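Peer 1: with the sequence up front, the predicted model follows.
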Amino acid sequence: MNEMIENLLSHRSIRKFKSKKLNEQQIEMIISSAQHASTSSYMMAYSIIGVTDENKKAELAEITGQSYVKDNGHFLIFCADLNRVTVKANEEEYEAMLDNLENSEHFLVSAIDAALAAQNAAVAAESIGLGICYIGSVRNNIAKVDELLDLPKHVIPLFGMAIGYPAHHPEPKPRLPIDAVYFENSYKHHEEALDRFDDRIAKYYEKRSENNRTDTWTDQMKRRFQNTIRMEVTDHVQNKGFNKK
């Protein structure tokens, strides 16, 4: 097993960081790595906002409910961005582009492009000894985050990423077994694999060094999907010109 795969398999979310900022060289390397991710049809349909203003970071920490959004080495927000492709278009060209800008296909493309770039950034950061944590809770108040970052039409915030020097070393959280996620030629039902994973994750939750509890993966997912969250995201996304068709 090579060093790259070892790094990937040892990933864990870091939620406590030392009070040491990343330097410009580190930030440039991480962003450059993100930019070299695969992208659909060369669109590069994302933007990355580095939040260094302490007041804005404090507001984002309040929105997300996560203190480490404020206390980290550097904080990024990844955005779906189709505005860039319209910048050089005149009014007639823009009107001709609108069906594509507003359809589900290009909403998916921009979200996927951003996710691919973010994962490159995460791998790059971890390769130099830094830790990361994805922050989906920027969507707790997506309109406020949008306003805070001055995002134009056809740009929406998707998720954040806290990066920094780890101040703790949690155990990697187990992943679903391969036979629960990988099927050959057609989808396969996999209740037995989920049963095995529930047993494994129950033991993990009971024994881990931080925040131990009694739980299973399937119980956790049932609770999550019975509790509606962020229902206003759909309206905001469509108001910004995404996923309307």
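Peer 2: Right, received. Where do you want to start?
Peer 1: contacts and neighbour counts: CA atoms only from here.
Peer 2: Fine.
Peer 1: list the contacts of the lengthiest strand in the chain.
Peer 2: As assigned by DSSP state E, the longest strand anywhere in the chain is strand 155-164. Strand 155-164 has contacts (Cα atoms under 8 Å, 6 or more residues apart in numbering) with 17-18, 20-22, 68-69, 72-83, 111, 125, 130-139, 142, 145-146, 237, 240.
Peer 1: could you list which of these belong to helices?
Peer 2: Within the contacts of strand 155-164, residues falling in helices by DSSP state H are 111, 125, 142, 145, 146, 237.
Peer 1: one more structure, for comparison:
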Amino acid sequence: MNTTIETILNHRSIRTFKEEALSEDTVHTLVEAARRASTSSYMMAYSIIGITDPKKKEQLHEVSGHPHVLTNGHLFIICADYHRMTYEAADEVKEEMKPNLENSEHLMTAAIDGALAAQNMAIAAESMGLGMCYLGSLRNDISKVDELLNLPEYVFPLFGIAVGVPAEDPEKKPRLPHAAVYFENEYRDHEREIRTFNENIRTYYASRSSNRRIDTWSDQMQRRFRTPIRMDVTDYLHRKGFNKR
């Protein structure tokens, strides 16, 4: 097994970091790794915003509620971005572009491009001995984040990434088994594998070193989807010119 595979398989979310800012060279390297990710049709439909202003970090922390929004080596925010595609377009050309800019296909493409770039960044960070944690919680008030970042039309925040020198060493959290995520030729029912996974997760939560509890993966998913979450995102996306067609 090579070191790249080892890095990927050893991933853990790190939420506690040492008080040590990333150097400019390290930030540059991480962004370079992100820029080399695959991209659909050469669109590169994302932007990365690094947050260095302490006041802005505090305001983003108020949205997220997670302490590692404040206490990290560097905070990145990944945005879907089609705004730059309109820079050289005359008004009549931009009108012709709107049906594509505003359809669901290109919403998906920007989200995929941003996620691919972010995962390149995450693997690069972990290969350098750093830790990281994704922050979907910045969408708790997506309009507020939009305002804080001064995002123009056709740009919206996907998620954040907190990166830094780890100050904790948590256990690796189990993932769904191979047989529950990989099927050949067609989708296959895998309820039996989920039941087995739930028993494994129950054991994991009961035995881990911190935050022990009685819980399963299916129970977590049922709790999550029974409670409405971030129901303002659809209207926000429409206002930003996305997912309208």
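Peer 2: Great, that's in hand. What you are looking at is a predicted structure, and each value in this text was computed from that prediction instead of being measured.
Peer 1: what does the TM-score come to for these two?
Peer 2: In this superposition the chains share a TM-score of 0.99, using TM-score structural alignment, normalised by the length of structure 1; 245 aligned residues with a Cα RMSD of 0.5 Å.
Peer 1: could you dump the ones in helices among the contacts of strand 155-164 of structure 1 into a markdown table and include neighbour count and distance to residue 28 of structure 1?
Peer 2: Converted to a markdown table, those look like this (neighbours: other Cα atoms under 10 Å; distance: Cα to Cα, whole Å):
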| residue | neighbour count | distance to residue 28 of structure 1 |
| --- | --- | --- |
| 111 | 21 | 22 |
| 125 | 22 | 11 |
| 142 | 21 | 27 |
| 145 | 21 | 24 |
| 146 | 20 | 24 |
| 237 | 20 | 29 |
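Peer 1: what is the most widely separated pair among those residues?
Peer 2: 125 and 237 (29.5 Å; Cα to Cα).
Peer 1: filter the contacts of strand 155-164 of structure 1 down to the ones in strands?
Peer 2: 74-81, 131-135.
Peer 1: farthest-apart pair in these, please.
Peer 2: Most distant of those, by Cα to Cα, are 81 and 131, 26.1 Å apart.
Peer 1: tell me, how many residues neighbour residue 109 of structure 1?
Peer 2: Counted with other Cα atoms under 10 Å, the neighbours of residue 109 of structure 1 add up to 21.
Peer 1: and what of residue 131 of structure 2?
Peer 2: Count around residue 131 of structure 2 with other Cα under 10 Å applied: 27.
Peer 1: ok, it - contacts?
Peer 2: So residue 131 of structure 2 contacts 12, 13, 14, 17, 125, 163, 164, 165, 166 (Cα under 8 Å, 6+ apart).
Peer 1: ok, so of those residues, who is nearest residue 195 of structure 2?
Peer 2: Nearest to residue 195 of structure 2 among these, counting by Cα to Cα, is residue 12 at 23.7 Å.
Peer 1: residues near that closest one, how many?
Peer 2: 16.
Peer 1: and for the closest residue to it other than its chain neighbours, the neighbour number?
Peer 2: Excluding the flanking residues, the one nearest residue 12 of structure 2 by Cα to Cα, 6 or more residues apart in numbering is residue 172, at 5.6 Å. When neighbours are defined as other Cα under 10 Å, residue 172 of structure 2 has 13 of them.
Peer 1: on the three-state scheme, residue 172 of structure 2 is what?
Peer 2: Using DSSP: H, G, I helix; E, B strand; the rest coil, the structure places residue 172 of structure 2 in coil.
Peer 1: swap in residue 225 of structure 1?
Peer 2: Secondary structure of residue 225 of structure 1, per three-state DSSP, is helix.
Peer 1: got the contact list for it?
Peer 2: Shown in contact with residue 225 of structure 1 (Cα under 8 Å, 6+ apart): no residues.
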